[in-house]
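Q: after the sequence you'll find the predicted model.
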Amino acid sequence: MPKFLDGRVAIVTGAGRGLGREHALELARHGASVVVNDYGVSLSGHGVGETPAEEVVATIEAAGGRAVVNTADVADFDAAEAMVRQAIDTFGHLDVLVNNAGFVRDRMLVNTSEEEWDAVVRVHLKGHFAPLRHAAAYWRAESKAGRPRVARVINTSSGAGLQGSVGQATYSAAKGAIATLTLVAAEELQSYGVTVNALAPSARTRMTEGPFAETMAAPESGFDAMDPANVSPVVAWLASVESGDVTGRVIEVEGGRVTVEEGWVHGASTDLGRRWSAPEVGGELLGLLQKGRRPEPVYGART
């Protein structure tokens, strides 16, 4: 009996543990061949010499699937290109890119160092851009050659990137940028047959075990809403040919709840038809703010 993703080839970054691991296993379970990428670093992004991707590949192969290890630094532009090429050379083509790799270095804004800012923004934002850039170039070339792929990109944003999170200014900024990158890429790549969406997952991973340990703890019995495997079926569906009408969207997944996020939209406005003076604009702006919805509270905000 054919499987949901038979014949499709996927790259999953940061797939050695947590969400990425579950995504890779779920894609393979439905028939996809998977490049399992993991650089092998600690929660803070420092090298630990581990190769968790090998265990994931072994699990997939033991179940009769096809997978290959990749240990590239996804924020290295040339290494990301080689990863895309590995998928094509190994399995014949590329259909799906799941950008998931990342780490955290949580700090209050006033305590954040330049090195911490650069490291987190690099792995999350450039680590999305570099694989996406090279995959998109391949799909464009295939389309122009008359061999268009039914291609899918699933990025990883976060509630921290959508609402903000106290103590995570750097991470929030990077994840918010990924949501915007998703919107632009969806528009630019649609003519090549590529859809681009993003997830904002809530799950128990190495990145949530510290600051959210109590809320992320597994229950003693019943449904574990924070199991990262809960998110992966959404990834699998977005990776399929059936999701072709969905692009440029951010979808939050927590346990059994799936929410379509609604981002920045134009709210109430007034056009004076001339330049405002500073004294007069204040009253008008306050009135406009009263007409609109208040932003959702930042995670960790004082109530």
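A: That came through, no problem.
Q: from now on I want contacts and neighbour counts done on CA atoms only, so please keep to that.
A: Will do.
Q: what is the helix or strand containing Ile154 packed up against?
A: Secondary structure from DSSP states H and E places Ile154 in strand 151-156. Under the contact criterion of 3 or more CA pairs under 8 Å, 6 or more residues apart in numbering; DSSP states H and E, strand 151-156 touches strand 96-98, helix 127-144, helix 169-189, strand 194-202, helix 232-238.
Q: can you report how many residues neighbour Ser269?
A: For Ser269, the count of nearby residues is 13 (other CA atoms under 10 Å).
Q: next helix or strand past the strand holding Ile154?
A: helix 159-163.
Q: mind listing what's buried along that following helix?
A: Neighbour-count burial for helix 159-163 flags Gly159, Ala160, Gly161, Leu162 (criterion: 16 or more other CA atoms under 10 Å).
Q: now do stretch 76-95
A: 76-77, 79-88, 91, 93-95.
Q: again, but for stretch 107-114
A: Going by 16+ other CA under 10 Å, stretch 107-114 has these buried residues: Arg107, Thr112.
Q: ok, stretch 42-49 next?
A: Those would be Ser44, Gly45, for stretch 42-49 by 16+ other CA under 10 Å.
Q: quick one: which of the buried residues of stretch 76-95 is nearest His134?
A: Closest approach between the buried residues of stretch 76-95 and His134, by CA to CA: Glu81, at 5.5 Å.
Q: the strands in the stretch 1-150 of the chain, which residues?
A: Using DSSP state E, counting those that start in this stretch, the strands found in the stretch 1-150 of the chain span residues 9-12, 33-37, 67-70, 96-98.
Q: those: which one's closest to Ser143?
A: Comparison of the strands of the stretch 1-150 of the chain against Ser143 by CA to CA identifies strand 96-98 as nearest, at 15.2 Å.
Q: quick one: residues in contact with the closest one.
A: Strand 96-98 has contacts (CA atoms under 8 Å, 6 or more residues apart in numbering) with 8-13, 131-132, 135, 151-156, 239.
Q: do stretch 186-196 as well
A: Residues from elsewhere that reach stretch 186-196 (CA under 8 Å, 6+ apart): 136, 139-140, 143, 148-155, 182-183, 185, 197, 244, 246-249.
Q: can I get the buried part of the residues you listed as one PyMOL selection?
A: Remark: buried members of the contacts of stretch 186-196, expressed as a PyMOL selection using 16+ other CA under 10 Å:
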select buried, resi 136+139+140+143+148+149+150+151+152+153+154+155+182+183+185+197+244+247+248+249
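Q: about what we covered before: quick check, nearest of the contacts of strand 96-98 to Arg257?
A: Lowest distance from Arg257 to those (CA to CA) belongs to Thr156, with 17.0 Å.
Q: doesn't Leu199 make contact with the closest one?
A: Yes. The pair Thr156 and Leu199 passes the contact test of CA atoms under 8 Å, sitting 5.0 Å apart.
Q: is it possible to get a markdown table of the buried residues of helix 159-163 that adds distance to Ile60?
A: Converted to a markdown table, those look like this (distance: CA to CA, whole Å):
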| residue | distance to Ile60 |
| --- | --- |
| Gly159 | 30 |
| Ala160 | 32 |
| Gly161 | 32 |
| Leu162 | 33 |
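Q: adding distance to Glu22, write the helices and strands packed on strand 151-156 out as TSV.
A: Output for the helices and strands packed on strand 151-156, formatted as TSV (distance: least, CA to CA, whole Å):
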stretch	distance to Glu22
strand 96-98	12
helix 127-144	19
helix 169-189	20
strand 194-202	12
helix 232-238	6
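Q: one more to weigh against that first structure:
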Amino acid sequence: MTDLRFDGRVAAVTGGGRGLGRAYALMLASRGAKVVVNDVGGSLTGDGADPGPAQQVADEIVAAGGEAVASTDSVATADGGAAIVATALDAYGRIDVLVHNAGNVRRGSLREMSHDDFDAVLDVHLRGAFHVVRPAFPVMCDNGYGRIVLTSSIGGLYGNHDVANYAVAKAGVIGLSNVAALEGAAHGVRSNVIVPAAVTRMAEGIDTSAYPPMDPDLVAPTVGWLAHETCSVAGEIFIALAGRVARAVIAETPGVYQPSWTIEDVATRIDEIRDFSAPVVFPVVPSGHNDHIGYSFAMADERSREEHVASHG
């Protein structure tokens, strides 16, 4: 198979100075992309700033013969997000790929988490995603091409202890990606979600001694494909963890129809309602929202027809 390259493409990677983001930036650059390496250089909790990490990765790319510029603007503000996209446009005249990877962690139980810690994490992960997608999306649509990769997590899919802020933010980016996928479909813009896991500083405080190999380089190829022009999907969620690559979906049971319900009816039929023996999945693109509604309407219409036939049999 011919190598999948990014020659002529411009990519912006948030949180690109360390860990997963660094792996993404280096991979994209090694395959021909011009890269904006964005990283505010803060601590794990999001405090402070250091221009070093972003500049070091940009320098590493240039030293290897690639093209890159550093950005230290913060995704946590609308102005910062706009500045990141503007850096790509000013330096290279376009933006083709946007990977939002920037993150921070502030742990605390749900009963004790402060509003400040909740907001600080949403500002980077969720609002940060919007802050960069919002200025990049219309540029991509006007150019007729774009690839957006937003970062969720296992916590966003399934929750976890002591990370209500993180879980909420990571679940939220799935909704944002789905809308970008729907609205971008007619303009050559595809948006998807990566659910990565790697042993980086984000795993600080977790005992990883028994983990299998979980290097960022095991995640980067999936992000690379989602960012490539040959990416054939949109509105999907991909997991990359310890060498396993998989797709996650939101699925429903077929459900049960009645023309009216009581609390007791729900209690009586709960096993049927929850029966996942024949799951139903509505792909986001082209019309998952409407397909979901149509599926329910069809059950009601079918029962009405059955009752009509029975009454005139």
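A: Arrived safely, thanks for sending. Keep in mind that this is a model prediction, so the values were computed, not measured.
Q: average offset between the strand holding Ile154 of the first structure and the second structure?
A: Aligned to the second structure and superposed, strand 151-156 of the first structure gives a mean residue distance of 0.7 Å (mean CA distance after the TM-score superposition for the first structure).
Q: hmm, back to that, quickly compare the strands of the stretch 1-150 of the first structure and say which is most buried.
A: Comparing the strands of the stretch 1-150 of the first structure by mean neighbour count (mean count of other CA atoms under 10 Å), strand 33-37 ranks first with a mean of 30.
Q: gap between Val193 of the second structure and Gly103 of the second structure?
A: 15 Å (CA to CA, to the nearest Å).
Q: higher neighbour count, those two?
A: Per other CA under 10 Å, whichever of Val193 of the second structure and Gly103 has more neighbours is Val193, with 30 against 25.
Q: what lines up with the more buried one in the first structure?
A: When the first structure is aligned by TM-score structural alignment, Val193 of the second structure is paired with Ala198.
Q: now do Val168 of the second structure
A: Under the alignment (TM-score structural alignment), Val168 of the second structure pairs with Ala173 in the first structure.
Q: quick one on the thing from earlier: and of the helices and strands packed on strand 151-156 of the first structure, who's closest to Leu27 of the first structure?
A: Closest approach to Leu27 of the first structure among those is made by helix 232-238 (5.7 Å; CA to CA).
Q: in the second structure, what stretch matches that closest one?
A: Aligned by TM-score structural alignment, helix 232-238 of the first structure corresponds to residues 220-226 of the second structure.
Q: wouldn't Ala82 of the second structure be in contact with Val132 here?
A: Yes. Using CA under 8 Å, Ala82 of the second structure is in contact with Val132, at 6.3 Å.
Q: count the neighbours of Ala268 of the first structure for me.
A: By other CA under 10 Å, the residues close to Ala268 of the first structure number 13.
Q: chain neighbours aside, what residue packs nearest to it?
A: Leu288 (5.7 Å; CA to CA, 6 or more residues apart in numbering).
Q: how about the residue mapped onto the one you found from the second structure, what does it touch?
A: Under the alignment (TM-score structural alignment), Leu288 of the first structure pairs with Ile273 of the second structure. Taking CA under 8 Å, 6+ apart as the criterion, Ile273 of the second structure is in contact with Thr253, Pro254, Gly255, Val256.
Q: out of those residues, which comes closest to Arg107 of the second structure?
A: Taking CA to CA as the measure, Arg107 of the second structure lies nearest Thr253 of the contacts of Ile273 of the second structure, at 34.0 Å.
Q: the closest one against Ala278, yeah?
A: Yes. Using CA under 8 Å, Thr253 of the second structure makes contact with Ala278 at a distance of 6.7 Å.
Q: which of these two has more residues huddled nearby?
A: Shown here are Thr253 of the second structure and Ala278; by other CA under 10 Å, Thr253 has more neighbours (15 against 11).
Q: that one matches what in the first structure?
A: Counting by TM-score structural alignment, Thr253 of the second structure lines up with Gly267 in the first structure.
Q: tell me which element its match falls in.
A: Per DSSP H and E, Gly267 of the first structure falls between elements, in no helix or strand.
Q: ok, it to Glu261 of the first structure distance?
A: Distance, Gly267 of the first structure to Glu261 of the first structure, using CA to CA: 16 Å.
Q: still on that earlier bit, now for the buried residues of stretch 76-95 of the first structure: which two are most distant?
A: Among the buried residues of stretch 76-95 of the first structure, Asp76 and Phe91 lie farthest apart (CA to CA), at 22.6 Å.
Q: that older thread, tell me roughly how far the match of helix 232-238 of the first structure lies from the first structure on average.
A: If you overlay the two and look at stretch 220-226 of the second structure, the average distance to its match in the first structure is 1.5 Å (mean CA distance after the TM-score superposition for the first structure).
Q: run the chain-centre distance for that stretch.
A: How far stretch 220-226 of the second structure lies from its chain's middle: 12 Å, per CA atoms, centre = their mean, to the nearest Å.
Q: ok, Met117 of the second structure - contacts?
A: No Met there; residue 117 of the second structure is Asp. Residues counted as contacts of Asp117 of the second structure (CA under 8 Å, 6+ apart) are Arg106, Asn165.
Q: map it across to the first structure for me.
A: Aligning on TM-score structural alignment places Asp117 of the second structure opposite Glu116 in the first structure.
Q: measure Ala141 of the first structure to Arg149 of the first structure for me?
A: In this view, Ala141 of the first structure and Arg149 of the first structure are 10 Å apart by CA to CA.
Q: matching residues in the second structure for the strand holding Ile154 of the first structure?
A: Here strand 151-156 of the first structure aligns to the second structure at residues 146-151, judged by TM-score structural alignment.
Q: can you give the contact residues for the matching stretch?
A: The contact list for stretch 146-151 of the second structure (CA under 8 Å, 6+ apart) reads 95-101, 129, 133, 137, 140, 170, 173-174, 177, 188-196, 223, 226-229.
Q: follow-up on the earlier one: list the residues that contact the match of Val193 of the second structure.
A: Ile154, Asn155, Thr156, Ser157, Ala179, Thr182, Gly248, Arg249, Val250, Ile251.
Q: which of those residues map to contacts in the second structure?
A: Retained contacts for the contacts of Ala198 of the first structure in the second structure, judged by both residues aligned by TM-score structural alignment, their matches' CA atoms under 8 Å, are Ile154, Asn155, Thr156, Ser157, Ala179, Thr182, Gly248, Arg249, Val250, Ile251.
Q: matching residues in the second structure for the helix or strand containing the last one?
A: Ile251 of the first structure belongs to strand 250-254 when assigned by DSSP H and E. Using TM-score structural alignment, the residues of the second structure aligned to strand 250-254 of the first structure are 237-241.
Q: from the chain's centroid, how far away is that stretch?
A: The gap between where stretch 237-241 of the second structure is centred and where its chain is centred comes out at 10 Å by CA atoms, centre = their mean.
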